[in-house]
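Asks: the following comprises the amino acid sequence and a computationally predicted model.
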Amino acid sequence: MKTLAIGGTGFLGAHIVDSLLAAGHSVGVLSRSKARSAREVPESVDIIEGDLGLLDRPSLTEMMSGYDKLVYAAGVDERVRPDGDAREFYFRENVETCRNVLLAARDTEISHVVVLNSIFTCFNRLHPELKLTQHHPYIASRVAQSEMVIEVSRGHFVASVLEIPWVFGDTKGKPSQWSALVSYVRYTRRLVAPNGGAVAISAKNVGRATLGALSAPRVSARIPIGDCQLSWDDMLRQLAKLSGKNDVSVMRMPDSVFAGLMRMGSVTLRLIGEKSGLDFSRLGELLTREFDVDLAASQKLLDYGDPDIEPALAATVASVPDYRRAATWSRLAPFKFAAAA
């Protein structure tokens, strides 16, 4: 089995490549720098040098010829600051670029495609009253990407849109997206968390779920994945314990206070001229909810292994250098919970 992993050199891509190799796949990855990626991926991986944003459709088709399966783990998340209009930026990066790849894949022998999407797409289905696509450009792009993938796949290949939640685990030497949160837990005496929580998954299980999605599904579908659902205060307690702090209490923040802090964050971004894929003034109503996502169905379908999140949380803590700068991180505490998948 030959599988091409676009985005295979990133954080999640590295774990996906590991799962593919362990299952006996021959794996290729696309990289802007073959020399740099040669130091990051196993020797058996075929590195194709190229810039995804510059490849036209014939070049993409030629690149994918000879592969049986395709993993698309590229795109940008809400942490990437938009260049120009936010909605146009995210749609270009997450929808149009992906569309070009999938249209090119239709001219190959590829039978299964996996596209890494966002759990926000699932939240949008569960709670349309929040109007997430109207208020958050990043979420709008992920919902549009999901719809596009299903449409383009019809009659050509089976496409699984994996809705990725908050991911924890070994970063394999890359900077951790959870550095601020881990440092907050390490250096703050009294931890504070909002109500609500998040769906969580280990990076290893993202790899395993991707492997399962390349063979198990028979029809194209959107599939939310995850190991468990964690309240924010439970997440902080576990991270604190794994950081060596025992018997830590976490105080619940009133929703109105948290919403006010998020609005302050929104005002701050506007004042400094920063654009974002998420509207901070409306993040409170999203992050303080507890979403009832059916994880058992995808765990059974894709067979992605042990749902124990603690080893992944431990690996996340280990991936963040201990700088002992408590004062700095304490001042940033109100904004830790804006990080999302």
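Replies: In hand now; what should we look at?
Asks: every contact and neighbour count from this point should use C-alpha atoms.
Replies: Will do.
Asks: from the middle of its chain, how far away would stretch 1-14 be?
Replies: 14 Å (Cα atoms, centre = their mean, to the nearest Å).
Asks: list the contacts of it.
Replies: Outside stretch 1-14, the residues that touch it by Cα atoms under 8 Å, 6 or more residues apart in numbering are 16-17, 20, 24-31, 37, 40-41, 64, 66-74, 171-172, 174, 203, 206-207.
Asks: and residue 12, how far from residue 132?
Replies: Plainly put, residue 12 is 25 Å away from residue 132 if you go by Cα to Cα, to the nearest Å.
Asks: second structure for comparison follows:
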Amino acid sequence: MIMPMRILVVGASGLVGQHIVEVLREREHSATAVARTARAGVDHAVDAVTATEADWRDLVAGHDGVVFAAGADDRDIPRKPVYPLFHQGNVRPVVRLLTAARTAGATRAVVLGSYYTHFNRLHPDWDLAVTHPYIRSRVEQARAGREAAGPNLPVAVLELPFVFGRAANRLPNWSGPLDKWVRSRSPLLAPTGGSATTTARRVAETAVQALEDASGADIPVVEENMTWATMISRIATATGHPRPVRKLPTGVVRTALKITGLAHSLQGKQSGLVPSKLADLMLQNLFLDIETPRSIETTIHETFPPSP
């Protein structure tokens, strides 16, 4: 029998954070919701970037564990140099939170990360953490977070691919432009390659299971592997605008990304995923091993509902 836990969830108003709070309560655990902005369902409004270790210690007191479901996204394109900003958003808050959690006597933690760290381990020859500042921040997040937590506070890192789903008015932050595109009359084009995918609900279930198990593992989360063409086709069909997806030539992808990188440079900006090297990732099948594949078709329709 699993004893009820009291868990502090940072980033609780986000897509995955809301699902984690929901699953915790479904399993008769207690969830304290922390988010940057005060709103219904948020117990404490705290900016994770500026919160000190002392701030976290006061909040963590009396909790069995913590979840970090916040952080800086790889789609942000700030002014360079970019790594300090990703370190500030992804590494520093986790170190402070887990240091406070260790001091307060917490016994379990979950950090939501990226499946790029999985591929960084699997293919060290790809030099992902060296090449891409965002991936470097995620690798450092896991390493520094576990170091801060120490041996008595196991930290599970969930390595997330494309996450589909909906939570109230929250949708995946990458879904907006894609939704607009597939509903337009523009032709649908896709390069070779593809990605693992999952749902916010599955991420939440995995996170809560890791908390119950007091797991300290790296956990890639996946339900379906899809080529880019398949993903775009299924999204277009879900919206009620099905049409063929044509192949986008590899040379065009590489050239377009190089031009994008040049434009960023001229604007004094820098991407967390270096455009000139991003094609090397995009054109791969970034698939994860699946013990029990599960269709995410229902969640695709939830994320991209049909036009009225």
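Replies: Everything's here; your move. Predicted, not measured: the structure shown is a model, and the values here were computed from it.
Asks: coming back round to it: are any of the contacts of stretch 1-14 of structure 1 buried, and which?
Replies: By the neighbour-count criterion of 16 or more other Cα atoms under 10 Å, these include these buried positions: 16-17, 20, 25-31, 37, 41, 64, 67-74, 171, 203, 206-207.
Asks: among the residues you listed, which lie within helices?
Replies: Secondary structure assignment by DSSP state H places 16, 17, 20, 37, 64, 203, 206, 207 of these in helices.
Asks: what lines up with the fifth one in structure 2?
Replies: Residue 64 of structure 1 maps onto residue 60 in structure 2 when the alignment is built from TM-score structural alignment.
Asks: list the contacts of the residue lying closest to its match once chain neighbours are set aside.
Replies: Counting by Cα to Cα, 6 or more residues apart in numbering, residue 101 is the residue found nearest to residue 60 of structure 2 once chain neighbours are left out, at 6.0 Å. Contact analysis of residue 101 of structure 2 by Cα under 8 Å, 6+ apart lists 56, 57, 60, 61, 65, 66, 149.
Asks: let's see that with 10 Å instead.
Replies: By Cα atoms under 10 Å, 6 or more residues apart in numbering, residue 101 of structure 2 lies in contact with 8, 53, 56-66, 95, 107-109, 148-149, 153.
Asks: now swap in residue 214 of structure 2 and tell me
Replies: Residues touching residue 214 of structure 2, when contacts are defined by Cα under 10 Å, 6+ apart, comprise 65, 107, 108, 109, 110, 153, 154, 155, 156, 208.
Asks: if we use 8 Å, what do you get?
Replies: Residue 214 of structure 2 touches 107, 108, 109, 154, 155, 156, counting by Cα under 8 Å, 6+ apart.
Asks: the third one pairs with which position in structure 1?
Replies: Taking TM-score structural alignment for the superposition, residue 109 of structure 2 sits opposite residue 113 in structure 1.
Asks: the helix or strand containing that match vs structure 2, mean deviation?
Replies: Using DSSP states H and E, the element containing residue 113 of structure 1 is strand 112-118. Following superposition, strand 112-118 of structure 1 is found to deviate from structure 2 by 0.4 Å on average (mean Cα distance after the TM-score superposition for structure 1).
Asks: now for that strand, which elements pack on it?
Replies: If you count contacts as 3 or more Cα pairs under 8 Å, 6 or more residues apart in numbering; DSSP states H and E, strand 112-118 of structure 1 packs onto strand 69-72, helix 137-153, strand 158-164.
Asks: now for the ones you listed, which one comes closest to residue 89 of structure 1?
Replies: With respect to residue 89 of structure 1, and counting by Cα to Cα, the nearest of those is helix 137-153 at 8.8 Å.
Asks: check the fit of that closest one onto structure 2 and give the mean distance.
Replies: Following superposition, helix 137-153 of structure 1 is found to deviate from structure 2 by 1.5 Å on average (mean Cα distance after the TM-score superposition for structure 1).
Asks: residues in structure 2 matched by that helix, start to end?
Replies: Mapped onto structure 2 with TM-score structural alignment as the criterion, helix 137-153 of structure 1 occupies residues 133-149.
Asks: buried residues of that stretch, list them for me.
Replies: In terms of neighbour count (16+ other Cα under 10 Å), stretch 133-149 of structure 2 has its buried residues at 133-142, 144-146, 148-149.
Asks: contact partners of that stretch?
Replies: For stretch 133-149 of structure 2, with Cα under 8 Å, 6+ apart as the criterion, the contacting residues are 73-74, 82-83, 86-87, 90-92, 94-96, 98-99, 101-102, 111, 113-114, 116-117, 128-130, 154-155, 157, 271-274.
Asks: just the buried ones out of those, please.
Replies: Among the contacts of stretch 133-149 of structure 2, the ones that count as buried by 16+ other Cα under 10 Å are 74, 82-83, 86-87, 90-92, 94-96, 98-99, 101-102, 111, 113-114, 116-117, 128-129, 154-155, 157, 271-274.
Asks: among the residues you listed, which lie within helices?
Replies: Within those, residues falling in helices by DSSP H are 83, 86, 92, 94-96, 98-99, 101-102, 116-117, 128-129.
Asks: what is the nearest of those residues to residue 180 of structure 2?
Replies: Proximity of those to residue 180 of structure 2 (Cα to Cα) peaks at residue 116, which lies at 26.6 Å.
Asks: from residue 82 of structure 2, how far off is the residue nearest to that closest one when sequence neighbours are not counted?
Replies: Nearest-residue entry for residue 116 of structure 2: residue 135, 6.3 Å, with adjacent residues in sequence omitted and distances by Cα to Cα, 6+ apart. Here the distance between residue 135 of structure 2 and residue 82 of structure 2 works out to 12 Å (Cα to Cα).
Asks: what touches both of these two?
Replies: Here residue 135 of structure 2 and residue 82 share the contacting residues residue 272, scored by Cα under 8 Å, 6+ apart.
Asks: tell me which stretches of the stretch 201-308 of structure 2 form strands.
Replies: Shown for the stretch 201-308 of structure 2, the strands assigned by DSSP state E, counting those that start in this stretch span residues 218-220, 224-227, 245-247, 285-286.
Asks: pull up the aligned stretch in structure 1 for the longest one.
Replies: Following TM-score structural alignment, the partner segment of strand 224-227 of structure 2 in structure 1 covers residues 228-231.
Asks: do the last one as well
Replies: Mapped onto structure 1 using TM-score structural alignment, strand 285-286 of structure 2 spans residues 290-291.
Asks: what sits up against that stretch?
Replies: If you take Cα under 8 Å, 6+ apart as the criterion, stretch 290-291 of structure 1 is touched by 123, 196, 197, 198, 231.
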